[in-house]
Structures are given as structure tokens and as C-alpha cells.
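Engineer: Based on what follows, work out the 3D shape:
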Amino acid sequence: MIYFLRKVIWMVPGFTVDQYRDRLRQLHDRINDQGPFVAHTTRFLIEARKPA
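Structural biologist: Sure thing, here's the model as predicted:
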């Protein structure tokens, strides 16, 4: 999760491990207790062109 959040900086602007340590620990504990989680996201491809 940390690698993902560091790569997609627009998902959680200003993400740092120190700032989110407690939430990351909660997620870690949840995964250990309940198994993997599924997350869904929507993406858009926007193509812009200058008028001719």
C-alpha cells in the first residue's frame, strides 16, 4: 500500500508514512485478521487536442 500511495501522489496528496502510521497499522492489522481487501477505482482517459 505504501509503494502504491507514493507512486500515485494524487490519491492522497502529501502522503507520508509518519503522517498515516496509525491508519497504516490499522490496515495491516485488518489484513492479518480478515485477509486481503479489494479496492476499486475509476479511471478516465482524457485526450485533448488543440483546434486546427
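Engineer: C-alpha only now, for contacts and for neighbours.
Structural biologist: Fine.
Engineer: Please tell me how far Gln34 sits from Arg25.
Structural biologist: As judged by Cα to Cα, to the nearest Å, Gln34 and Arg25 stand 14 Å apart.
Engineer: Which of those two has more residues huddled nearby?
Structural biologist: For Gln34 versus Arg25, the count of surrounding residues by other Cα atoms under 10 Å is larger for Arg25: 11 against 8.
Engineer: State the three-state secondary structure for that one.
Structural biologist: Under the three-state scheme (DSSP: H, G, I helix; E, B strand; the rest coil), Arg25 adopts helix.
Engineer: and this one, so I can compare the two:
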Amino acid sequence: MEFFDVGAIVWILRKCPWWVPDFTVADYLPQLRELNSRMRRGEPFVAHSTRHLIIASTR
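Structural biologist: Down below sits the predicted model:
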């Protein structure tokens, strides 16, 4: 995923709380400000994730 603004990152972290448990803007404000500075210089934030499909049966 590519993010081009900090607001989008805050939104996704609030919608997917398992990515950063107990995320709050106040707790991560210094990091978000730094990230915002980078993004304003034209550097998107790129996030990579891995997903697994587990199929379970009761045989």
C-alpha cells in the first residue's frame, strides 16, 4: 500500500487496530509529524504486508 498523506495513515490505523495496538495520535505525534514532513517532500509511505489463508477441518 502507498500512502500520500498522514491523514490516510491515521485513518487506516484506527480501522485496523491490530496493526498498532493502542494507537493514538497523541502517542505517535512526533513520528507522524516526521512522516508528514517526508510526505510533503514527495516521499510516499509504502507499507508491505503478508497474508495467510488457513483452511481448517475437523476430519
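Engineer: Can you give me the TM-score here?
Structural biologist: Remark: TM-score between the superposed chains equals 0.79 [TM-score structural alignment, normalised by the length of structure 1]; 51 aligned residues with a Cα RMSD of 1.4 Å.
Engineer: Number of residues surrounding the counterpart of Glu34 of structure 2 in structure 1?
Structural biologist: Using TM-score structural alignment, the partner of Glu34 of structure 2 in structure 1 is Gln26. As a burial measure, Gln26 of structure 1 scores 12 neighbours (other Cα under 10 Å).
Engineer: Could you do the one 5 residues further on as well?
Structural biologist: Around Ile31 of structure 1 there are 12 other residues, counting by other Cα under 10 Å.
Engineer: element containing it, please.
Structural biologist: In the assignment (DSSP states H and E), Ile31 of structure 1 maps to helix 17-34.
Engineer: so how far does that helix sit from its counterpart in structure 2?
Structural biologist: Mean deviation of helix 17-34 of structure 1 relative to structure 2 after superposition (mean Cα distance after the TM-score superposition for structure 1): 0.8 Å.
Engineer: SS state for Ala48 of structure 1?
Structural biologist: Using three-state DSSP, the secondary structure recorded for Ala48 of structure 1 is coil.
Engineer: Kind regards, and thank you for your time.
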